[in-house]
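[1] Sequence first, then the predicted structure:
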Amino acid sequence: MRNSKGDTALHIAARAGHFSVVKILVEKSRDVQGGRKETNNILIRIQNKGKNTVLHEALRCPRSDVVKMLTEKDPELWCFVNEAGESPLYLAVKGGLTEIAREVLQSSHTCSRRAKRLDGITRRNYLGRLQ
């Protein structure tokens, strides 16, 4: 079920930083979805009306343990941009989660490689803020 803002229970738990609840919901979603690898991330990738994923919401809290757990389950969450044009990487830097942002920028993940190649505001602002 979703609320009037399009949030699932996972969105709400992630926003509140409830690690144990997020973990249970992610694990139970695997059971409901049959445990198949290609369907494991459906609940994690649901976007609310503002196009925020659970990672966007977790980064607003911010609880690095929730962020790390979600992105270990689905590294592609770093690729989603919300309605305001904010990527999870942007929110990590804005929220002062410099260690997580540094890890993403140094990783070999597709989205982080794309961010590394950008000439404009993204790479310079991210790396400048991390100094």
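    In hand now; what should we look at? Residues are numbered from 1 along each chain as shown.
[2] going forward, measure contacts between C-alpha atoms and count neighbours the same way
    Fine.
[3] Kindly list the longest helix within this protein.
    In the chain, with assignment by DSSP state H, the single longest helix is helix 19-32.
[4] Now do the helix or strand following that one: everything it contacts.
    As assigned by DSSP states H and E, the chain's next helix or strand after helix 19-32 is helix 42-45. Residues from elsewhere that reach helix 42-45 (C-alpha atoms under 8 Å, 6 or more residues apart in numbering): 10, 26, 29, 53-54, 70, 74, 77.
[5] May I see the buried residues of helix 42-45?
    43-45 (16 or more other C-alpha atoms under 10 Å).
[6] follow-up on the earlier one: of the contacts of helix 42-45 - the most surrounded one?
    Scoring the contacts of helix 42-45 on neighbours with other C-alpha atoms under 10 Å, the highest-scoring entry is Val54 at 30 neighbours.
[7] residues touching Val22, list them.
    So Val22 contacts 10, 13-14, 66 (C-alpha under 8 Å, 6+ apart).
[8] Secondary structure class of the most centrally placed residue in the chain, three-state.
    Centroid check for the chain by C-alpha atoms, centre = their mean gives Leu55 as the closest residue, at 2.3 Å. Of the three states, Leu55 takes helix under DSSP: H, G, I helix; E, B strand; the rest coil.
[9] Tell me which residues touch it, please.
    14, 67, 70-71, 77-78, 88.
[10] Mind checking which of these are buried?
    14, 67, 70, 77-78, 88.
[11] Report the two of these separated the most.
    Ala14 and Trp78 (15.2 Å; C-alpha to C-alpha).
[12] ok, structure two:
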Amino acid sequence: MDPSLHKAAVQGGVASLRKLVAERPGILSSKTPRGNTALHNAAELGHTYFAQEALGVNDSLLLSKNADGDTPLHLASRAGQLDVVDLLISREGALPAEHPHPLLMSNKAGDTPLHAAVKHGRSAMALKLLDAEPGRSHALNVEKLSPLHIAAREGLADVVAKIVSQPWVHERYDPSDSGTPLHQAILGGHTRKYTSHACLS
């Protein structure tokens, strides 16, 4: 990646981005050695206006993956950047119908953006992602853990309550080799929070 673009992304420099794109229209396709685009960097650091400008130039950046398979939405979700996530979710409709849905995309660990949010204790972010796509809270990653398992282990009671309140949990729950969400709550030392949620057992 051009150092000037990297600096603009890290600092959220919209004017710098516009200048760079005017000089080199394809510059936003460049990546760091870790495979991050400028949108990855801006999303992780919470630079919403930079992200909006970048997506206005190239919407396909929304689907770009780095060396770990993370999309910009993964990084923003992990970092708790609520405004950026709002933007990224809103831009999904600009993509052609045959493209994957960013909320459903998994990285190399099998984590969706929702997994990333709960792994890092981002309750508000997880609730926002659940509002946008509630059907991913049962998806298992490579470790055979769903966002429900991880939320229970991390003590995210509000996230657990929201997930188990969805009627499809009882119909589509896929048992995991790592035990039930109640097992994960016990491992995380959070059983007192969940004793009222019988469906965790």
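    Structure received. This is a predicted model, so every value here is computed, not measured.
[13] Any idea what the TM-score comes out to?
    The TM-score (TM-score structural alignment, normalised by the length of the first structure) is 0.80; 123 aligned residues with a C-alpha RMSD of 2.6 Å.
[14] one step back: the residue nearest to the centre of the first structure matches what in the second structure?
    Using TM-score structural alignment, the equivalent of Leu55 of the first structure in the second structure is Leu114.
[15] and the gap between that match and Leu104 of the second structure?
    Distance of Leu114 of the second structure to Leu104 of the second structure, given as C-alpha to C-alpha, to the nearest Å: 9 Å.
[16] ditto for Val169 of the second structure
    17 Å.
[17] ditto for Leu5 of the second structure
    Between Leu5 of the second structure and Leu104 of the second structure the computed distance is 29 Å (C-alpha to C-alpha).
[18] same deal with Gln184 of the second structure?
    23 Å.
[19] Kindly report the same for Ala124 of the second structure.
    19 Å.
[20] Taking the contacts of helix 42-45 of the first structure together, which two end up most distant?
    Going by C-alpha to C-alpha, the pair spanning the contacts of helix 42-45 of the first structure furthest: Ser29 and Leu77, at 16.4 Å.
[21] Compute the number of surrounding residues for the residue mapped onto Gly96 of the first structure from the second structure.
    Gly96 of the first structure maps onto Gly155 in the second structure, with residues paired by TM-score structural alignment. Neighbour count of Gly155 of the second structure, defined by other C-alpha under 10 Å: 23.
[22] shouldn't Gly155 of the second structure be in contact with Ala185?
    Yes - using C-alpha atoms under 8 Å, Gly155 of the second structure is in contact with Ala185, at 7.0 Å.
[23] ok, and Lys68 of the first structure, which helix or strand is that part of?
    Using DSSP H and E, Lys68 of the first structure sits within helix 64-73.
[24] Identify the residue range in the second structure corresponding to that helix.
    Under TM-score structural alignment, the match for helix 64-73 of the first structure is residues 123-132.
[25] What residues of the matching stretch count as buried?
    123-130.
[26] Also stretch 32-52 of the first structure?
    40-41, 43-48, 51-52.
[27] and these, which two are the farthest apart?
    Counting by C-alpha to C-alpha, the most remote pair of the buried residues of stretch 32-52 of the first structure is Asn40 and Lys51, 19.7 Å apart.
[28] hmm, back to that, so the longest helix of the first structure aligns onto which residues of the second structure?
    Going by TM-score structural alignment: helix 19-32 of the first structure matches residues 82-95.
[29] Look up how far Tyr173 of the second structure lies from Thr180 of the second structure.
    Relative to Tyr173 of the second structure, and taking C-alpha to C-alpha, Thr180 of the second structure is found at 10 Å.
[30] Neighbour count: the two, which is higher?
    Thr180 (19 against 12).
[31] Per the alignment, name the residue of the first structure opposite the more buried one.
    Match for Thr180 of the second structure (TM-score structural alignment): Thr122.
[32] which residues does its match contact?
    Ala115.
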